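>>> no sequence on this one, just coordinates:
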């Protein structure tokens, strides 16, 4: 991440495990109180009120220019300011001042759940305090105590404690945030970490020199220099905002493509989302990498996008297809792959979509490959697609009951489907109450973006 992440109000209010989540937040509160008692004990660490007020202000402003992350949380450039404060003053001032990062203006206006304020304030303080203590414990010099900025002779020795502080900040910040989001969403904290923050590791080290520069300038010419050097941070924030805007634009493209397909074939409405959700659940059960599950998410949504090129009368035909009509509809995986390979953001879903009508025994299409020659994600998609197709009504037949669809999947295991994936599918279905079955359909909740 570029800075401190947080959880959204609706995640706190609608947490799947509120007791565990709230207990975790209360533990953080107790830890924060203990930390403050230690840091603010008279004479233990440097504390200067004017500098404290100044850093409270700049941290507050930095957090109010945060950017939302894909699944949950938000990101800011506050890290550089906290690192500068650690180098300048040690752990006390950054730990206490970072609490003001919890005061987000947009949340003040809409009224945020109290546990969000509590979590953010505690998480910010613990993260900054832990990084500051790691810095001083590893021999990092505090510039306010030195009475000067770093000089050439201080390098490279000073780099080691700075790196220790960066690593401590990163691990503390991301583990705490991933844990509370995981509790709120009933997801593995590691899965949250992989999707939301793993990519940000280089950014911490890229922005660390800026934190060091802020400390040097502040020590040399005072707080005015800090304000001047904040301009590059604004540029960095704007660049990341553009990236996230492009990502959201791509997601809008996906939604538009699906809307176009559903307008053409209303019988597939909701099918893509259900296939996506079920494919993700299979992937999670098989413990495949989280980035692969993210690919499954989009592949499931877009697996039939090639049907845009199929005539409407074929898609809506209630009788048996002619051989020519069948051959034309068999082209939709290839057409879908051709559409998506031109969109860079979606190019990694192409193999799964191109091969999602292959069969495990090699009798499928487009390439007629068999077994593990078929990409794993395509094999998962094949099973999820077939199950939802059988349990959904179509123009030429009604929906099959779930138990009968399961028997069909078992009978075709080893021929049409990968037996390992069918075993995973059946395991998932066992965890759903019969009340969740409606008109032969099993409903799944896809992850929100």
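Received it, and whenever you're ready, just let me know what you need. This one's a predicted model, so the numbers in the text were calculated from it and none came from an experiment. Residues are numbered from 1 along each chain as shown.
>>> Please count neighbours and contacts with C-alpha atoms only from this point.
OK.
>>> where along the stretch 51-200 of the chain do the helices fall?
Listed in chain order, the helices of the stretch 51-200 of the chain (DSSP state H, counting those that start in this stretch) span 78-89, 92-97, 105-110, 114-137, 143-146, 159-185, 189-196.
>>> same question, the stretch 301-449 of the chain
312-315, 323-329, 332-340, 350-354, 376-390, 402-411, 419-429.
>>> Any chance of the ones you listed in JSON lines with mean neighbour count and distance to residue 269 as columns?
Formatted as JSON lines, the entries for the helices of the stretch 301-449 of the chain read as follows, by neighbours: other C-alpha atoms under 10 Å; distance: least, C-alpha to C-alpha, whole Å:
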{"stretch": "helix 312-315", "mean neighbour count": "16", "distance to residue 269": "13"}
{"stretch": "helix 323-329", "mean neighbour count": "12", "distance to residue 269": "18"}
{"stretch": "helix 332-340", "mean neighbour count": "20", "distance to residue 269": "17"}
{"stretch": "helix 350-354", "mean neighbour count": "25", "distance to residue 269": "18"}
{"stretch": "helix 376-390", "mean neighbour count": "24", "distance to residue 269": "12"}
{"stretch": "helix 402-411", "mean neighbour count": "16", "distance to residue 269": "19"}
{"stretch": "helix 419-429", "mean neighbour count": "17", "distance to residue 269": "22"}
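>>> Tell me which of those approaches residue 68 most closely.
Between residue 68 and those, the tightest spacing by C-alpha to C-alpha is seen for helix 332-340, at 26.0 Å.
>>> what angle separates the longest helix seen in the chain from helix 332-340?
Ranked by residue count and defined by DSSP state H, the top helix of the chain is helix 223-264. Here helix 223-264 points in a direction 150 degrees away from that of helix 332-340 (axes from the mean of the first three to the mean of the last three C-alpha atoms, to 10 degrees).
>>> try this one next to it:
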């Protein structure tokens, strides 16, 4: 669980549009005025929430406050300190959020104002990767303090102190679950509301878009944090004292370490994919951006068919890497400004096999490897490289084939103009059953009706008003050939899509 002001991972959706999305004025990152005002209001509210604990007559249990604040700060410190990070194996939980159970334990153990103070040292120490660091830390401290204060208020309203017991008094289970659950839910709601606000003020998003999906993604993690916080609070109030509560942190830290390892591995996968796609784009400038759009369209088809979430990444990889075999095709053939000879056509039709050889040893691609090999097969068996037909063609390959043809038709290249989306859809439907799987075509049509499509120019320059002079090769993809009525599309003389 990462706080919205901490970090944005490339290629992944974040919980909020963070201050990394600040506008650039004369090359310097600046925070929009609305965001500065929003952060200022949050700081004032956090100060007002914590101020009562500083009054002499407040009776604040400073020992407990200091211990919990120090504990939370120590949990966040390894991510800030490079030396400690390397000592922990080079992969430590990063960003505020990994140790929210400590703060939720504080919300259950302390009065609201005192609980808000425990969030400040750790929030200010947590790692910040991108400038401006000061407002990021100020925002994180204010938002976290407000969330802890609200959680403690909710827990106190449900007599949490009595439910937890003290010393030899056993906690009142299952009633103790009620204030703990209320605290975790309140903490989640406040952070989500604040996240949406910073997202709207920094990114200029409409309110509905700014908060969309935030609560759904946050509920489950905060529920787990709430249970861990309850365990810490119960042990803290037991006869064994605060030391026993530290044992709860060990499984929390291990789970965070595993989570960080997963994200490191995922980032390595993404870097591998990006490197391969960039190599293809550099070699064949006519299809720049095509791979990413085919990956996107393939995911649209998969989602429309109800494919499990754990397979969607593989579908996307299949679409993005479907043309990676072009790395094995001579550049002079890819960029030839004229009709291909039969020999050159045979060379370019080897690119699915080249692609399969390139990715064969990349284990995380899974089913994507078969899609790369077979995305030019046709339902009637007239495709290549093996002439498979019907259900013999892997499912992912049938998805990618439809996505590939659709993007080829709707993208403007230096040698062909984009077709309107309705025209491309009509062509796909006409070829469904002979070239394409009708189920995949129907799924793409439904997805387009639901989400729309933004075609893009992918050549180095836009297509001129009139076709360029000279021998411009006709599009090689079956669906991009001039439309005919009833007859099958002609063989493809040249690979471009």
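Noted; the coordinates are in hand. These figures come from a predicted structure and were not determined experimentally.
>>> contacting residues for residue 264 of structure 1?
Each residue near residue 264 of structure 1 by C-alpha atoms under 8 Å, 6 or more residues apart in numbering is listed here: 308, 312.
>>> how many other residues sit next to residue 322 of structure 1?
By other C-alpha atoms under 10 Å, the residues close to residue 322 of structure 1 number 10.
>>> make that residue 134 of structure 2, sorry
By the other C-alpha under 10 Å criterion, the neighbourhood of residue 134 of structure 2 contains 11 residues.
>>> swap in residue 315 of structure 2?
In terms of burial, residue 315 of structure 2 registers 29 neighbours under the definition other C-alpha under 10 Å.
>>> That one reaches residue 368, doesn't it?
Yes. At 6.4 Å, residue 315 of structure 2 and residue 368 qualify as touching, with contact defined as C-alpha atoms under 8 Å.
>>> what touches both of those two?
With contacts taken as C-alpha under 8 Å, 6+ apart, residue 315 of structure 2 and residue 368 have residue 396 as neighbours in common.
>>> What residue in structure 2 is the furthest from its centre?
Of all residues in structure 2, residue 57 has its C-alpha farthest from the mean position, at 48.2 Å, by C-alpha atoms, centre = their mean.
>>> Excluding covalently adjacent residues, which one is nearest to the counterpart of residue 275 of structure 1 in structure 2?
In structure 2, the residue paired with residue 275 of structure 1 is residue 293, using TM-score structural alignment. Distances taken as C-alpha to C-alpha, 6 or more residues apart in numbering put residue 407 closest to residue 293 of structure 2, at 7.0 Å, once the chain neighbours are dropped.
>>> Against residue 458 of structure 2, how distant is the one you found?
According to C-alpha to C-alpha, to the nearest Å, residue 407 of structure 2 stands 10 Å off from residue 458 of structure 2.
>>> hey, what's in contact with both of those two?
Contact criterion C-alpha under 8 Å, 6+ apart; residues bridging residue 407 of structure 2 and residue 458 by contacting each: residue 290.
>>> Next, count neighbours for the equivalent of residue 176 of structure 2 over in structure 1.
Under the alignment defined by TM-score structural alignment, residue 176 of structure 2 corresponds to residue 158 in structure 1. The criterion is other C-alpha under 10 Å. On that basis, residue 158 of structure 1 has 16 neighbouring residues.
>>> same deal with residue 251 of structure 1?
Applying other C-alpha under 10 Å, we find 16 other residues in the vicinity of residue 251 of structure 1.
>>> Map it across to structure 2 for me.
Matched by TM-score structural alignment, residue 251 of structure 1 corresponds to residue 270 in structure 2.
>>> again, but for residue 130 of structure 1
Structural alignment places residue 130 of structure 1 opposite residue 150 in structure 2 (criterion: TM-score structural alignment).
>>> my read: that match touches residue 190, true?
Yes. With contact defined as C-alpha under 8 Å, residue 150 of structure 2 and residue 190 form a contacting pair (7.4 Å).
>>> what about those two, which has more around it?
Comparing residue 150 of structure 2 with residue 190 by other C-alpha under 10 Å, the one with more neighbours is residue 150, at 27 against 19.
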